[in-house]
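Asker: model the following, please.
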Amino acid sequence: MKRKITTIAAVIIALVASVYSANANVKPYKDLNNKEVLFSYVSASILGSDMYNKIMFADDFEYRNTANDDKHDKKSYLKYLKSLKDNKFDCEQTIEILDQTGNTTIGKVTMEFPTFKRVDYVTLVQSEEGWKIKNVTTTYPL
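Answerer: A predicted model of the protein is given here:
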């Protein structure tokens, strides 16, 4: 399962990169669906990819970690993701769409590491520029 999701995420990123690298003014996320944007999020947070991170997140993005009540805005979260570049975490991940109503989607990304589990609840909103990640809330269930 881990390899399937990793392969799918890599294919999506390669597709986005190859299709849109010719024109820098094109909005690469405009034509992606909400699940493809979630795959890109997984690629950034687990596989260390930094491609298109700046445009994946909404300008008013907020990250929240419930374990220590940390909160971060887009700028500081992008800095964190940049620090993960080329790191690959050893975990199995699953991606689910929990709800989609109109231009809002709630997704769930579960990452099972050998000693703990991390669950990210991701809120996406659809704008003129395509689906953007507006909010990520991280939990660590027992």
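Asker: only C-alpha atoms from now on, for both contacts and neighbour counts.
Answerer: Noted.
Asker: so what does the longest helix along the chain touch, helix or strand wise?
Answerer: Ordering each helix of the chain by length in residues (DSSP state H) puts helix 2-20 first. Secondary-structure packing of helix 2-20 (3 or more C-alpha pairs under 8 Å, 6 or more residues apart in numbering; DSSP states H and E): helix 34-45, strand 92-101.
Asker: repeat that with 7 Å
Answerer: Applying 3 or more C-alpha pairs under 7 Å, 6 or more residues apart in numbering; DSSP states H and E, one finds that helix 2-20 contacts helix 34-45.
Asker: neighbours of residue 138, how many?
Answerer: For residue 138, the tally of surrounding residues (other C-alpha atoms under 10 Å) stands at 21.
Asker: one more to line up against the first:
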Amino acid sequence: MKTLKLIISGIALLIVCNTAKADIYEDGENLTRTYAINTYVDAVTRGKLQGLNDVVDQNAKFSLLSGKKILSYTRDQVFESLRLIKNIEEDCTTSTSIMESNNDIAVVKVDMQFDKFVRSNYVTIANTGKGWKITNVYSVFKQL
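Answerer: As a prediction, the model looks like this:
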């Protein structure tokens, strides 16, 4: 009987948690600029991918300046590479600064400082009507 109560309690808790999570992003009401940037930073610096799918637009573009060559990646390619480093924390110091912001769009610079270089990510987020979503990320590396 005690085991049955424990199982029923566990199932009820699971249902409540899943229902609460489903309501959080209904119509993008809680997909704020801050949430989008924090989710992106958690993914690229700490390997925490939870919520990333919600904040990256389906048509997002990812570019990387490598020397004098620009490399472009799709959303799926970036997600696949992030899955490879899931739950791995980068050994860097991260800072963010708002470059431009209004009611419709914002550009946020995310600097990841490693021992010998800095990776600067210029992240564009837009108010899509379904919450704030990342639409473009442009990464540049600078040797120290």
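Asker: could I get the TM-score for this pair?
Answerer: Superposed pair, TM-score by TM-score structural alignment, normalised by the length of structure 1: 0.79. Supporting alignment: 124 aligned residues with a C-alpha RMSD of 2.0 Å.
Asker: distance between the longest helix of structure 1 and the chain's centre?
Answerer: Shown here is helix 2-20 of structure 1, whose average C-alpha point lies 13 Å from the average C-alpha point of the whole chain (C-alpha atoms, centre = their mean, to the nearest Å).
Asker: what sits up against that helix?
Answerer: The set of residues external to helix 2-20 of structure 1 that reach it, using C-alpha atoms under 7 Å, 6 or more residues apart in numbering, is 26, 28, 39, 40, 43, 92, 93.
Asker: show me where structure 2 has its helices.
Answerer: According to DSSP H, the helices that structure 2 contains are 2-24, 33-46, 52-55, 75-84.
Asker: and these as JSON lines, adding distance to residue 65 of structure 2 and mean neighbour count?
Answerer: Supplementary listing: the helices of structure 2 in JSON lines, determined by distance: least, C-alpha to C-alpha, whole Å; neighbours: other C-alpha atoms under 10 Å:
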{"stretch": "helix 2-24", "distance to residue 65 of structure 2": "36", "mean neighbour count": "11"}
{"stretch": "helix 33-46", "distance to residue 65 of structure 2": "17", "mean neighbour count": "19"}
{"stretch": "helix 52-55", "distance to residue 65 of structure 2": "23", "mean neighbour count": "19"}
{"stretch": "helix 75-84", "distance to residue 65 of structure 2": "15", "mean neighbour count": "13"}
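Asker: among these, which is nearest residue 63 of structure 2?
Answerer: Each of the helices of structure 2 has some distance to residue 63 of structure 2 by C-alpha to C-alpha; the shortest is helix 75-84, at 10.2 Å.
Asker: and the closest one against structure 1, how far off on average?
Answerer: The superposed helix 75-84 of structure 2 is, by mean C-alpha distance after the TM-score superposition for structure 1, a mean 1.1 Å from where its aligned residues fall in structure 1.
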